[in-house]
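Peer 1: Sequence first, predicted model second:
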Amino acid sequence: MATVKIVLRKNYQKKDGTFPIALRITKDRKSKFLFTGEYILEKDWDQTKGLAKKSHPNSSRLNNMLLKKITEAHDMALEIESSEKKQSVATITKKIVGEDKYDFFKVSEVFLANLLKRKKFNQQYNQEKRLEIFKTYLGRKELSFTDLDVTLLKRFEAYLLYERKVAPRTAINYLMLIRTIYNFARKEYHVDDRNYPFGKGKIQIKFPESEKIGLNKEEVQLLETADNLTKAQLHAVYVWLTSFYFAGVRVADVIKLKWSDFKDNRLYYRMGKNRKLVSLVVPDKTKEILKYFEAQKRGKDDLVFPFLKGTNLKDDKRVATRVKTVTRNLNRRLQIVGEKLGIEKKLSMHIARHSFGNISGDKIPIQMLQKLYRHSSITTTVNYQSNFMHKETDDALEKVVNF
């Protein structure tokens, strides 16, 4: 016998602190959840009754709607079980939902709330902006999954490429987001697979080859010996060089380095992207940079670089926002330095990683590069480093044309 109950889904919390209200359908100790599209603060929810408290400004209206939903779902579950045999909770849930009851943007709200819960603040911010652009293109705030078809997606892709003039890789990011939310809806909401617009013969996501160009040895040496820089520009160069000297450590990790991360002439830190523990020897060139900032050191737990000082490091969201601003400012200053030094390539924090790959080329065994890059798979390292390994193809070209 299937049971239906109204519950608050605490797994997903919106930015305003509210949680989604859902119908929980349980059979044979397995549960599925159907979201009602309503959200409420935890303090306004009566967990025992499964209804809104009187403290909620619209408790009567909300409770009437919830009671109606649970009655309809319970009646339908009884009807399904009495007419057919061996119905699983997934089948019952799917039949209760019916065709096309869920809205893409309603599901996306839960998806974004889940990113916030996992403290993926930058990702949540970027994905929310992309969804706003998708809404603007549609000219409406509702979209059924039935309407989300191949034709619509191809038109949206064309709009991104030819009207907004985004890069092909950026357009792919939009399609990936839509696919991710659709897959989330298939799992959590049991959206019918028959309308799924991705896959063979439909929308296939293929990543265009991206151009990865790093500085060469001479250009890095220009940065190392640069003079007549402002203090802000010098600090930007020092952060860039620190990233480069540690095989392209990501900027968010560099500016969060503490003096306590350095022990016995080694750097020990946990990567922000995948939480891996990393240990690297401190090159002599890095020691000179550390010596420059050591005068500002207040204690072993103090930050090496000054950019996040005064920021509550326990406030993950605030730190993520601050890191984004700092990175943008560093990139602006690096561009000015690049122009001063006559470096024609685009100079940014991320280019430090590409520069390490460019200079290492095919001089270092791929297994060692995998360790230096902190890649989980050697395939990732091979694909990444292939952008910078040119000797064999260059030699082959020279043999043919030099006659």
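Peer 2: Received it, and whenever you're ready, just let me know what you need.
Peer 1: going forward, measure contacts between C-alpha atoms and count neighbours the same way
Peer 2: OK.
Peer 1: dump the residue contacts of the residue nearest the centre of the chain.
Peer 2: Nearest to the geometric centre of the chain sits Q123, at 3.4 Å (Cα atoms, centre = their mean). Counting by Cα atoms under 8 Å, 6 or more residues apart in numbering, Q123 touches L115.
Peer 1: in whichever strand or helix holds it, what counts as buried?
Peer 2: For Q123, the host element (DSSP states H and E) is helix 121-138. By 16 or more other Cα atoms under 10 Å, the buried positions in helix 121-138 come out as 121-122, 124, 127-128, 130-131, 134.
Peer 1: Same check on stretch 205-223?
Peer 2: 212-215, 219-220, 223.
Peer 1: cool, and stretch 318-328?
Peer 2: The neighbour-count check on stretch 318-328 (16+ other Cα under 10 Å) flags 319-320, 322-323, 326-327 as buried.
Peer 1: this is the comparison structure:
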Amino acid sequence: MATLNLILDKRRARKDGTYPLVFRIRIGKKFSDIRTEFKLRPQEFDSKTSSIVNDLYSNELLLDLKKHYIQRLRSYMISNVGREDVKEARKYLVNKLPDEVTMHEFWLEQIEELRTAGRQGGARVYQTALSVLSQETNLNRPFSQFSYKDLIQLEKKLYQRGLSNNGISVYMRSFRAICNKAINFDLVDYSWYPFRKYKFKKDKTTPRVLTQEELRRFFRLNLSSDHPFYQSWLLGKLIFMLRGINITDLLLLSSDNLQNGRIIYKRAKTGKVYSIKMTDEVKCTFEKFEANKTLVGLITEKDLKDRQKLVNILIQRRKVINTHLKKIGKLIEANEAITTYVFRYSYANIAKQLGYSKDLIGEALGHNVGSKITGIYLEQFDLEVVDEMNQRIIKSIS
């Protein structure tokens, strides 16, 4: 008889008090382990339910992996009756011929690779796309058995679910990326590629922006430090004054990002490096927070150490902040619902109204500029030019 269970391997204690989380295969009295990338403390793992405590996303991923391994283990046992070997079983579970690898399991492997590399946001995007698409088409088959006709049928089913062109595009782009990786891993030949003929459709959207007058009302709002929206209000101001900084990047800023009177950081989403002058207004706003390992103190040292849970924590923080900002929007009678991203669009809109060029605005926001010649020109922009524009934009709504 063979079994497969998810356990903490307490034979291998780490210096930080964690143990590796493994899938243990047992055949008779012998066992072998398949490692995962999780390292947990005993109180973080529920042995009764074989699940990580308070981590729905990771548990879903592990459950999918367990189902895959169990299916492979059954196949191995049927094919090797009377000559079962636990080490050979492990090899069978983790290794496959190209025609045996299903789209679903390869997709899961790519999610795990992203998570291991610390790219939790990308892993979540892939996981969401996999969850949605697997409901509408059979991904438990090799790539070679999925055709262009299947792709069009999948798109049709997504439309029937009521998804927009833009929503479908998000999921299909993730699917395309997985297909490209499969080709690069020689799981299928490029001649198979179903996306060669596929056309992505996109609806034009009008960015939500606040007017100068609405931003003035936002900045001049008088909230006391004990008001429930106070910190979210300050964060909104910082997002605007820091040229539309992403809320995740803002929450993770630390003293290490302060250099010679500037805030220098790498955007988590794109990897682009930003250098923004620390103006008096920005400095004053930061001083109203109780800093810890981060400048605004809303992410704890414990949060930073657990990269697996940090993404969920950041998502929750963003939801709370956006809820507060929307309520502040009602207080100032804004026509648009305020979210963290509205400040980025509003910054660009006001810069345009003040007469600044698209190139300079794009440089301030970190956009890639179309032509190589323009790009080279922009690389030579003196920081003072962007700083001057930023200061003028801030003063226009103060």
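Peer 2: In hand now; what should we look at? What you see is a predicted model, and the numbers here were worked out from it, not measured in a lab.
Peer 1: ok, now how distant is the residue nearest to the centre of the first structure from V304 of the first structure?
Peer 2: According to Cα to Cα, to the nearest Å, Q123 of the first structure and V304 of the first structure sit 26 Å apart.
Peer 1: and the aligned partner of I264 of the second structure in the first structure, helix, strand or coil?
Peer 2: Alignment note: I264 of the second structure maps to Y268 in the first structure; criterion TM-score structural alignment. Here Y268 of the first structure takes the strand state, with states given by DSSP: H, G, I helix; E, B strand; the rest coil.
Peer 1: contacting residues for V170 of the second structure?
Peer 2: Applying Cα under 8 Å, 6+ apart, the residues contacting V170 of the second structure are A129.
Peer 1: 7 Å instead?
Peer 2: Neighbour list for V170 of the second structure: empty [criterion: Cα atoms under 7 Å, 6 or more residues apart in numbering].
Peer 1: That one falls within a strand, correct?
Peer 2: No: the assignment for V170 of the second structure, made by three-state DSSP, is helix rather than a strand.
Peer 1: And it, how close does it get to L4 of the second structure?
Peer 2: Distance, V170 of the second structure to L4 of the second structure, by Cα to Cα: 35 Å.
Peer 1: And for E290 of the second structure?
Peer 2: Distance, E290 of the second structure to L4 of the second structure, by Cα to Cα: 48 Å.
Peer 1: Of these two, which one has the most company?
Peer 2: The neighbour comparison of E290 of the second structure against L4 (other Cα atoms under 10 Å) goes to L4, with 20 against 11.
Peer 1: which SS class is the closest residue to the more buried one other than its chain neighbours?
Peer 2: Spatial nearest neighbour of L4 of the second structure, excluding adjacent residues (Cα to Cα, 6 or more residues apart in numbering): I25 at 4.6 Å. Secondary structure, three-state DSSP: I25 of the second structure is strand.
Peer 1: likewise F35 of the first structure?
Peer 2: Three-state assignment for F35 of the first structure (three-state DSSP): strand.
Peer 1: Let me see the contact set for the residue lying closest to it once chain neighbours are set aside.
Peer 2: Counting by Cα to Cα, 6+ apart, the nearest residue to F35 of the first structure once its immediate chain neighbours are dropped is A22, at 4.2 Å. Applying Cα under 7 Å, 6+ apart to A22 of the first structure gives the contacts 6-9, 33-36.
Peer 1: can you give me the helices in the stretch 201-350 of the second structure?
Peer 2: In the stretch 201-350 of the second structure, the helices defined using DSSP state H, counting those that start in this stretch lie at 212-219, 230-241, 247-252, 280-286, 301-305, 307-331, 340-353.
Peer 1: The second structure: strands as residue ranges?
Peer 2: Using DSSP state E, the strands of the second structure run over 2-8, 19-27, 30-40, 45-46, 51-52, 258-259, 262-266, 273-277.
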